[in-house]
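**Student:** Please work out how this folds:
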Amino acid sequence: MNTTHLSIAGGIAHLIWDNPPQNRMSPGVMTGFENAIEAIKSDSSVRVVVFSANGENFSLGGDITIWPGVSPEEMAIRIQKSLARANLLEELPMPVVSAVQGKCSGGGFEYVLRSDVIIAERKATFRHPEQTLGVFTLLGGVHRVAERAGKTRAMKWALTAEEVSATEMLEAGVITEMVDNGKALERAMEWARELADGPTHAHAAHKELLRLWSAGGVPAADQGISDLTRKIFGTRDAQAGIDSAVNALAKGVERPALKFSGA
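**Tutor:** I've put the predicted structure just below:
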């Protein structure tokens, strides 16, 4: 059974987990995920990625049925590989938009945190359940929440393993938008279509600046601006955008909205 699907059309890659009702991250789901990421990376037409899951829940996390009997040393090796796999989504140069419904917990939540835009339905809930098993957020969830919402909230949610509502996640700045139930994927696709028509290289530059900032703060991000400037100002999109602005200024009219080529 195929538990991960990928379609690419109109500059949008749609990656879907399909292992309901819990959408557990089984070996099959993870193999399919890696293959999908490789396909996205090798397709130059992709300008935005939508990440969603079929069924009533986004994902309740990893497949813990394969954990018993694994030595700590072997588990450390497996988790390191799992962490690198999750980071593949975060490292994509194009924007990633996630659509979340139902329960989103454990590893599923940690994968969603790799997204640039998170759209959640009103009844969606988010949870770090790891401490109830005596372990911790193995794929870097606690510090990615802290980056978005601050250390206090991140620690509270990790210590209590409580289910956190989409409303609270929106107020905390963890998710981007909350929509009516059944509308998350529709709204994610609206975002995707708009981003797919946008300046692809500029989107990638903003992702890179935030990555540098996350790793080394404002000084590190500032140091990256020079190299990014060289890249961006050599693109046709930037040249078209600047020419359009200069022409509009010369004519005393408003700049027209541009549909960028991604080149």
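**Student:** alpha carbons only for contacts and neighbour counts from here, please
**Tutor:** Noted.
**Student:** State the three-state secondary structure for Ser52.
**Tutor:** strand (DSSP: H, G, I helix; E, B strand; the rest coil).
**Student:** Leu185 versus that one, what's the distance?
**Tutor:** Per CA to CA, to the nearest Å, Ser52 is found 7 Å from Leu185.
**Student:** joint contacts of these two?
**Tutor:** Common neighbours of Ser52 and Leu185 are listed as 99-100 (criterion: CA atoms under 8 Å, 6 or more residues apart in numbering).
**Student:** Just checking, which helix or strand succeeds the helix or strand that Met189 is a member of along the chain?
**Tutor:** According to DSSP states H and E, Met189 maps onto helix 184-196. Per DSSP H and E, the first helix or strand lying C-terminal to helix 184-196 is helix 200-232.
**Student:** For that next one, what is the distance to the chain centroid?
**Tutor:** Relative to its chain's centre, helix 200-232 lies at 18 Å (CA atoms, centre = their mean, to the nearest Å).
**Student:** tell me which residues of it are tucked away?
**Tutor:** Of all the residues in helix 200-232, those buried under the rule 16 or more other CA atoms under 10 Å are 200-209, 211-213, 220-221, 228, 232.
**Student:** what does stretch 30-39 give?
**Tutor:** 30, 32-34, 36-37, 39.
**Student:** one step back: so which other helices or strands are in contact with the helix holding Met189?
**Tutor:** Here helix 184-196 touches strand 12-17, strand 48-53, strand 96-100, strand 117-121, going by 3 or more CA pairs under 8 Å, 6 or more residues apart in numbering; DSSP states H and E.
**Student:** Report the inter-axis angle for that helix versus strand 117-121.
**Tutor:** 160 degrees (axes from the mean of the first three to the mean of the last three CA atoms, to 10 degrees).
**Student:** Centre of the chain to helix 184-196, how far?
**Tutor:** Computed by CA atoms, centre = their mean, the chain-centroid distance of helix 184-196 equals 13 Å.
**Student:** And for stretch 21-39?
**Tutor:** The mean C-alpha position of stretch 21-39 is separated from the chain mean by 15 Å, CA atoms, centre = their mean.
**Student:** Now do the contacts for the closest residue to Arg148 other than its chain neighbours.
**Tutor:** Leaving aside its sequence neighbours, Arg148 sits nearest to Val174 (CA to CA, 6 or more residues apart in numbering; 5.4 Å). Shown in contact with Val174 (CA under 8 Å, 6+ apart): 145, 148-149.
**Student:** got it, and Glu194?
**Tutor:** So Glu194 contacts nothing (CA under 8 Å, 6+ apart).
**Student:** just to revisit the earlier point, pick the most buried one from the helices and strands packed on helix 184-196.
**Tutor:** strand 96-100 (a mean of 30; mean count of other CA atoms under 10 Å).
**Student:** Proceed likewise with the subsequent sequence, for comparison:
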Amino acid sequence: MALVLREEPSEGVKLLRLNRPDARNALNTALRKELASHFQELSSDETARCIVITGDDKAFAAGADLKEIVDDTPVEIMNRNVRRFWNVISSCPVPVIAAVRGVALGGGCELALHADIIVAGENARFAQPEVCVGVMPGGGGTQRLVRAIGKYQTMKLVLTGEPISGRDAFTMGLASEVVPDDAVLDRALEMARKIASLPPISIRLTKEVTLAGADAALDTGLLMERRLFEMMFATADQKEGMNAFIEKRKPDFAGR
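**Tutor:** Got it, this is the predicted structure:
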């Protein structure tokens, strides 16, 4: 049975569904490998304009599969090299939307944090409960959270392990939108179709410079932004987009 189901619900939109329902989509090595393989393929797929990742109505992902690692030594944990799977996702040039219903715990919350946009259900549950089982976040939770929601909200999550609702996640800046649980995937796909309809070079470079500039000095980020803005005037899509706006018609973006 495939651990990740891949669909194309509309042109340019790729949907990845985590598929370990009996384990609440816990992230074992096999699932991580399969997910990373899909992201690797889609990163070089010119037809991929936006990726949506989701689980099911009960779980986005319930974190690492503890049964797989409970008896590991530090060297065995190091040799698993889980970081390589995360790196494939974080380096994906295609915009990624996480559609989160149910629980997003530990590694599941960290997986959502690798997305560019998070659409959360009102009753979704986000948490970093690693301290409750004697460890700590290891997939970027401490670092990505503090950049997303600041020190004090992050410390509350990582030091207590307590869950927060999708609505609370939105309030603190962890989610882009919060919607009724049964509308999460539809809203994420609607947003993905909108992104997929826009000029792909512009979208990819906008994602690239936003992420690169986040950890750079402001002047460096502004310089990168300015140079990429200037470069966009070498694309056919810039001419098409501006002329379509002037002529009051729908643009036809070709990705050139």
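**Student:** returning to that earlier point: dump the buried residues of stretch 30-39 of the first structure into TSV; add distance to Leu133 of the first structure as well.
**Tutor:** What follows is the buried residues of stretch 30-39 of the first structure, written out as TSV (distance: CA to CA, whole Å):
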residue	distance to Leu133 of the first structure
Met30	22
Gly32	27
Phe33	26
Glu34	27
Ala36	30
Ile37	30
Ala39	35
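**Student:** Asp215 of the second structure and Ala188 of the second structure, how far apart?
**Tutor:** Where Ala188 of the second structure is concerned, Asp215 of the second structure sits at a distance of 27 Å (CA to CA).
**Student:** same check, this time on Met224 of the second structure
**Tutor:** 29 Å.
**Student:** Sticking with the closest residue to Lys207 of the first structure other than its chain neighbours, tell me its helix or strand.
**Tutor:** For Lys207 of the first structure, ignoring the flanking residues on the chain, the nearest one in space by CA to CA, 6+ apart is Pro93 at 6.9 Å. Counting by DSSP H and E, there is no helix or strand that carries Pro93 of the first structure.
**Student:** Neighbours of Asn57 of the first structure, how many?
**Tutor:** If you count neighbours by other CA atoms under 10 Å, Asn57 of the first structure ends up with 22.
**Student:** so what corresponds to it in the second structure?
**Tutor:** Matched by TM-score structural alignment, Asn57 of the first structure corresponds to Ala59 in the second structure.
**Student:** Its match: what's it in contact with?
**Tutor:** Ala59 of the second structure neighbours (CA under 8 Å, 6+ apart): 21, 24-25, 100-104.
**Student:** And for Pro219 of the first structure?
**Tutor:** Trp213 are the contacts of Pro219 of the first structure under CA under 8 Å, 6+ apart.
**Student:** corresponding residue for Ala48 of the second structure in the first structure?
**Tutor:** Using TM-score structural alignment, Ala48 of the second structure pairs with Val46 in the first structure.
**Student:** hang on, Ser7 of the first structure is in a strand, isn't it?
**Tutor:** Yes - counting by three-state DSSP, Ser7 of the first structure is part of a strand.
**Student:** quick one: it and Ala13 touch, right?
**Tutor:** Yes - using CA atoms under 8 Å, Ser7 of the first structure is in contact with Ala13, at 5.7 Å.
**Student:** ok so, going back, tabulate the helices and strands packed on helix 184-196 of the first structure in TSV, adding columns for distance to Ala76 of the first structure.
**Tutor:** Shown next, in TSV, are those (distance: least, CA to CA, whole Å):
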stretch	distance to Ala76 of the first structure
strand 12-17	25
strand 48-53	27
strand 96-100	28
strand 117-121	29
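**Student:** closest one to Gln239 of the first structure among the ones you listed?
**Tutor:** strand 48-53 (21.5 Å; CA to CA).
**Student:** moving C-terminal of that closest one, what's the next helix or strand?
**Tutor:** Strand 48-53 of the first structure is succeeded, C-terminally, by helix 72-90 (DSSP H and E).
**Student:** So which elements touch that next one?
**Tutor:** helix 27-42.
**Student:** Measure the mean distance from the helix it packs on to the second structure post-superposition.
**Tutor:** Using mean CA distance after the TM-score superposition for the first structure, helix 27-42 of the first structure ends up 1.7 Å from its aligned counterpart in the second structure, as a mean over the superposed pairs.
**Student:** which residues touch that helix?
**Tutor:** Contacts of helix 27-42 of the first structure (CA under 8 Å, 6+ apart): 2-6, 13, 15, 17-19, 46, 63, 85, 88-89, 92.
**Student:** Tell me the one among those nearest to Leu170 of the first structure.
**Tutor:** When these are compared against Leu170 of the first structure (criterion: CA to CA), the nearest one is Leu89, at 21.8 Å.
**Student:** What count of nearby residues applies to that closest one?
**Tutor:** Neighbour number of Leu89 of the first structure under other CA under 10 Å is 22.
**Student:** Surely it touches Leu113?
**Tutor:** No - with contacts counted by CA under 8 Å, Leu89 of the first structure stays clear of Leu113, the gap being 9.8 Å.
**Student:** gap between the residue nearest the centre of the first structure and Ile12 of the first structure?
**Tutor:** By CA atoms, centre = their mean, the mean C-alpha position of the first structure lies nearest to Ser115, the distance being 1.2 Å. According to CA to CA, Ser115 of the first structure and Ile12 of the first structure sit 15 Å apart.
**Student:** What of Gly216 of the first structure?
**Tutor:** 31 Å.
**Student:** Counting neighbours, which of the contacts of Ala59 of the second structure comes out on top?
**Tutor:** Ranking these using other CA under 10 Å puts Val100 first, with 35 neighbours.
**Student:** Apart from its chain neighbours, what residue comes closest to it?
**Tutor:** Ala120 (4.8 Å).
**Student:** so where does Gln153 of the second structure fall, helix or strand?
**Tutor:** Gln153 of the second structure belongs to helix 151-160, assigned by DSSP H and E.
**Student:** Can you tell me the SS state at the closest residue to Pro200 of the second structure other than its chain neighbours?
**Tutor:** Among residues not flanking Pro200 of the second structure along the chain, Gly255 sits closest, at 5.5 Å (CA to CA, 6+ apart). Taking three-state DSSP as the rule, one finds Gly255 of the second structure in the coil state.
**Student:** which residue lines up with Gly255 of the second structure in the first structure?
**Tutor:** Per TM-score structural alignment, the equivalent position to Gly255 of the second structure in the first structure is Gly262.
**Student:** Compute the number of surrounding residues for the residue lying closest to Asp252 of the second structure once chain neighbours are set aside.
**Tutor:** Leaving out its chain neighbours, the residue that sits closest to Asp252 of the second structure by CA to CA, 6+ apart is Glu240, at 6.9 Å. Look at Glu240 of the second structure: counted by other CA under 10 Å, it has 17 neighbours.
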